[in-house]
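A.B. asks: model this:
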Amino acid sequence: MREMARAYTVLGLVVGAAGIGGLWAAGVEFPVAIPPGIVILLAGALVVGLGRRWWWSPAVGVLLGLFVAVGWAVSPSGWGNLTAGRAPPWRPVRRSSWPGVLTARWSPG
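C.D. replies: Below you'll find the model as predicted:
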């Protein structure tokens, strides 16, 4: 069960990074040249995917899901996108958080 939850967490983080990449490709402006969310989510996916011996590595997926959700909520255009009928960009990442919680719960410590 742990490996499947870890795989879902990694998949959710990668899909979240792809979603941010889609926003970037569509012309959404970001404060720097490469959106930091892409780099952060992909680095988190690497930690979760390759950090099998660390008991805390699944928690990285949970914290990154929270990071993206809070970032969307405090963004000036976040709530406006939701009321305009667009799906929030953090939906895949939010869905990747619960397997991370399960993996952290049942990881050997």
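A.B. asks: contacts, neighbours, all on C-alpha from now
C.D. replies: Fine.
A.B. asks: how close does Ala87 get to Ala17?
C.D. replies: Between Ala87 and Ala17 the distance, using CA to CA, to the nearest Å, works out to 15 Å.
A.B. asks: who has more neighbours, those two?
C.D. replies: Relative neighbour count places Ala17 above the other of Ala87 and Ala17, with 25 against 10, counting by other CA atoms under 10 Å.
A.B. asks: ok, now which ones touch that one?
C.D. replies: Contacts for Ala17 were tallied using CA atoms under 8 Å, 6 or more residues apart in numbering; they are Gly37, Ile38, Val39, Leu41, Leu42.
A.B. asks: What residues sit buried inside whatever helix or strand it lives in?
C.D. replies: In this structure, Ala17 is located in helix 2-25 according to DSSP states H and E. When burial is assessed from 16 or more other CA atoms under 10 Å, helix 2-25 yields the following buried residues: 2, 5-21, 24.
A.B. asks: quick one, helices of the chain?
C.D. replies: 2-25, 36-50, 57-74, 78-83, 91-106 (DSSP state H).
A.B. asks: gap between the longest one and the chain center?
C.D. replies: Centroid separation between helix 2-25 and its chain, computed with CA atoms, centre = their mean, to the nearest Å, is 6 Å.
A.B. asks: Just want the angle from the helix holding Ala17 to helix 91-106.
C.D. replies: Inter-element angle recorded for helix 2-25 and helix 91-106: 160 degrees (by axes from the mean of the first three to the mean of the last three CA atoms, to 10 degrees).
A.B. asks: Please give the structure of this sequence too, so both can be compared:
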Amino acid sequence: MQTTSRMVTVGGLVLGAAGIGVLWAAGVRFPVAVPPGMVILLAGAVFVGLARWRWAPAVGVLLGLFVAAGWAISPTGWPNLTGRHGAAVAAGQAVQLLGVLIAVGAGAVALRRAGSSARPAPRTPPAGPGPGR
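C.D. replies: Model prediction:
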């Protein structure tokens, strides 16, 4: 069911935001007072959950890919995940990654299901005389 995969996408985004919250609570410094990634993921979760467009789960997929790519290219990504900066940081990083990867997978499923459930184009009868004409 599309609604289920859409809600799992929302849950993944919220879980990713919670992971950022754990990182913040563990003392990881962010460029502004409230971690922007947390706000962005929560805003994306609200959008995916409330918007009724077929393509809305794509927002969750894109946000998840963006955060995962940011983690992969960050010089602190792997050290955070492997516990070099403490167990709380490792837990927060793991929760964040798990959440956004869930959002990517579930969002892709929701998009696939939304595309396959789209109403097919009406069939037009063939031109020319038909049987019984």
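A.B. asks: Now the TM-score, please.
C.D. replies: TM-score for the superposed pair, counting by TM-score structural alignment, normalised by the length of structure 1: 0.89. Supporting figures: 108 aligned residues with a CA RMSD of 1.6 Å.
A.B. asks: re earlier: using neighbour counts, trim the contacts of Ala17 of structure 1 to the buried set.
C.D. replies: If you count burial by 16+ other CA under 10 Å, the buried members of these come out as Gly37, Ile38, Leu41, Leu42.
A.B. asks: The last one maps to what in structure 2?
C.D. replies: Taking TM-score structural alignment as the alignment basis, one finds that Leu42 of structure 1 is matched in structure 2 by Leu42.
A.B. asks: Excluding chain neighbours, what is closest to its match?
C.D. replies: In space, Leu42 of structure 2 comes closest to Val14 once its chain neighbours are excluded; the distance is 6.0 Å by CA to CA, 6 or more residues apart in numbering.
A.B. asks: so who does that neighbour touch?
C.D. replies: With contacts defined as CA under 8 Å, 6+ apart, Val14 of structure 2 is in contact with Leu41, Leu42, Ala45, Gly99.
A.B. asks: Matching the last one against structure 1, which residue comes up?
C.D. replies: Structural alignment places Gly99 of structure 2 opposite Pro92 in structure 1 (criterion: TM-score structural alignment).
A.B. asks: Surely its match touches Val10?
C.D. replies: No - the criterion here is CA atoms under 8 Å, and Pro92 of structure 1 misses it with Val10 at 10.7 Å.
A.B. asks: My guess is Val100 of structure 2 contacts Val67. True?
C.D. replies: Yes - the criterion here is CA under 8 Å, and Val100 of structure 2 meets it with Val67 at 7.1 Å.
A.B. asks: and these two? which has more neighbours close in?
C.D. replies: Neighbours per residue (other CA under 10 Å) separate Val100 of structure 2 from Val67, with Val100 holding more: 31 against 17.
A.B. asks: Tell me how far the closest residue to the more buried one other than its chain neighbours lies from Ala118 of structure 2.
C.D. replies: In space, Val100 of structure 2 comes closest to Gly64 once its chain neighbours are excluded; the distance is 4.4 Å by CA to CA, 6+ apart. Distance of Gly64 of structure 2 to Ala118 of structure 2, computed by CA to CA: 25 Å.
A.B. asks: out of these two, which sits in the more crowded spot?
C.D. replies: The residue with more neighbours, out of Gly64 of structure 2 and Ala118 and counting by other CA under 10 Å, is Gly64; that gives 29 against 9.
A.B. asks: what sits against that one?
C.D. replies: Gly64 of structure 2 makes contact with Leu13, Val100, Leu101, Ala103, Val104, according to CA under 8 Å, 6+ apart.
A.B. asks: Tabulate those (a markdown table), appending distance to Val59 of structure 2.
C.D. replies: As requested, the contacts of Gly64 of structure 2 are arranged in a markdown table below (distance: CA to CA, whole Å):
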| residue | distance to Val59 of structure 2 |
| --- | --- |
| Leu13 | 10 |
| Val100 | 12 |
| Leu101 | 13 |
| Ala103 | 10 |
| Val104 | 9 |
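A.B. asks: Great, nothing more from me.
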